[in-house]
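Q: Provided below are the primary sequence and the corresponding predicted coordinates.
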Amino acid sequence: MAGCGHSQSTEQRTQATSPTAERTQPATGYTEKKPAYDGIGKVYMGREIAQVMGHLGAEWLERPERQQEERTDLLLDILDLKPTDAVADIGAGTGYFTFRLARALPKGNVFAVDIQPEMIEYLNQGKKKAGTPNVQPVLGTITDPKLPANSVDIALMVDAYHEFDHPREMGQALVKALKPGGRIVLVEYRGEDPNVPIKEHHKMTAQQATREMAALGLKLLKNDARLPQQHVLIFGRN
């Protein structure tokens, strides 16, 4: 199962998916259906949102074979980072990418955003252990990453976006957080490839991701195919 540190309470999900709550929300493209085995029954622009993994899946995020399976070592090269960049790792989880980013940004900083207090604790412990003062853990919400406006050069989501139960609201907040010329990067298992051994709702097609980002005023700048199982989709303002 894919996913990276994005969870919510039963009460929050009930509020988000009940017919009453849906009627009171603005026209953001959400509908409801009977949940699939790996979905939550909430549909955004034709895509059913996936169930979350949460902090109990921390060991899976840090599994030793992850680098070989996903070639995570290539991602920093693909991002083409500048030493002074500010990067937001959205759904940072245990900080698998957070601390790799921090070492690559000696004059920059990393906002490690998660909505689970358990993951924020992982991140604070990891920050001390790794000696990376340029990491700033941030406790966000299901609709807001709590980032300052015009504060980040890159907002990175690794196997996380497909689980956001308010993708439009989160996306709008992330666009506001981008500096001029900033980018949103989605790393998602390829939904076009049936051979990728991941549950259906934990994969995304490039076409679907591009459609959802277009609703935020973003265009696809690059679809990097170097990773063996995942898209790296880089978006910027139109």
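A: Nice, I can see it. The model shown is predicted, which means the values in this text are computed figures rather than measured ones.

Q: rest of the way, CA atoms for contacts and neighbours
A: Noted.

Q: packing partners for the longest strand seen in the chain?
A: Counting by DSSP state E, the longest strand found in the chain is strand 178-189. Packed against strand 178-189 by the contact rule (3 or more CA pairs under 8 Å, 6 or more residues apart in numbering; DSSP states H and E) you find strand 152-158, strand 230-237.

Q: highest mean neighbour count out of the ones you listed?
A: By mean neighbour count, with neighbours taken as mean count of other CA atoms under 10 Å, strand 152-158 ranks first of those at a mean of 24.

Q: can you give me how far that strand is from the chain middle?
A: On the basis of CA atoms, centre = their mean, to the nearest Å, strand 152-158 sits 8 Å off its chain's mean C-alpha point.

Q: try this one next to it:
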Amino acid sequence: MTNHKLDNPKRIDELNPANTLRRIGLKAGDSFGDIGAGTGIFSFEAAERTKANVYAVEISPEMLAILQNKKHERNTENIILKKDIREIPSACCQRVLLCTVLHELSEPEDMLDEIKRILTSDGIVAIIEFHKKQTPMGPPIEHRISSEQVEEEFLQHGFSKMDYFELGENFYLLLFSKTKNA
């Protein structure tokens, strides 16, 4: 299996899946949704940490093939591969992650509706995106979405901001919870 750009050691080191999952509160027994799972750097770490269901959602056939191979190689039974977030049962995930996915969406409102649907009542969603400035890696600045834009979008969609932190020089992370009346 060839290495994919998403498996770049500098990228993985900066995203630090184990520490990031700890910081977003993923614990043993929590079901996890990795939306836009890519090569699974968060999915496989989450599968080890939680032992509960990990829904790895990926639309790319190339990425799905990589995920399937890794799942088989690692004998990771609790990873459930899906091609669409709409295939995940309602109210089943305590934590949901979108890592560098939001800036790719043409209809983010639909995705936010689906995130809200799959989260448990006390669920938390984590959004990792590229800083909206020149950084050593990432898409052109005009394709990036600022933390302020992400926050505004989620607040308008009935989520509550919980936290913000930076993941090195390339990425930031925002945490949101469902509001009580959501």
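A: Perfect, thanks for sending it. Here the structure is a predicted model, which is why all the values come from computation and not from measurement.

Q: out of the helices and strands packed on strand 178-189 of structure 1, which gets nearest to T94 of structure 1?
A: strand 152-158 (12.2 Å; CA to CA).

Q: average gap between the closest one and structure 2?
A: Between strand 152-158 of structure 1 and the corresponding residues of structure 2, superposition yields a mean separation of 0.7 Å, by mean CA distance after the TM-score superposition for structure 1.

Q: onto which residues of structure 2 does that strand map?
A: Per the alignment by TM-score structural alignment, strand 152-158 of structure 1 matches residues 93-99 in structure 2.

Q: returning to what we had before: would you format the helices and strands packed on strand 178-189 of structure 1 as TSV with distance to H202 of structure 1 included?
A: Formatted as TSV, those follow (distance: least, CA to CA, whole Å):
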stretch	distance to H202 of structure 1
strand 152-158	12
strand 230-237	11
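
Q: between those, which one is closest to Y122 of structure 1.
A: The nearest among those, by CA to CA, is strand 152-158 at 17.3 Å.

Q: could you say what helices and strands the closest one packs with?
A: With contacts taken as 3+ CA pairs under 8 Å, 6+ apart, strand 152-158 of structure 1 sits against strand 86-90, strand 178-189.

Q: buried stuff in the lengthiest helix in structure 2?
A: When structure 2 is scanned for its longest helix (criterion: DSSP state H), the result is helix 61-74. By neighbour count on 16 or more other CA atoms under 10 Å, the buried set for helix 61-74 of structure 2 is M63, L64, I66, L67, Q68, K70, K71.

Q: what sits closest to the second one if chain neighbours are left out?
A: Once its chain neighbours are removed from consideration, L64 of structure 2 has its nearest residue in E58; the separation is 6.2 Å (CA to CA, 6 or more residues apart in numbering).

Q: the one you found pairs with which position in structure 1?
A: Matched to structure 1 by TM-score structural alignment, E58 of structure 2 sits across from D114.

Q: which of the helices and strands packed on strand 152-158 of structure 1 is buried the deepest?
A: Sort those by mean neighbour count, taking mean count of other CA under 10 Å, and strand 86-90 sits at the top with a mean of 27.

Q: residue range for that one in structure 2?
A: Counting by TM-score structural alignment, strand 86-90 of structure 1 pairs with residues 31-35 of structure 2.

Q: now do the matching stretch: distance to the chain's middle.
A: Averaging C-alpha positions (CA atoms, centre = their mean) puts stretch 31-35 of structure 2 7 Å from its chain's average.

Q: so M162 of structure 2, which state does it fall into?
A: At M162 of structure 2 the chain is in strand, as set by DSSP: H, G, I helix; E, B strand; the rest coil.
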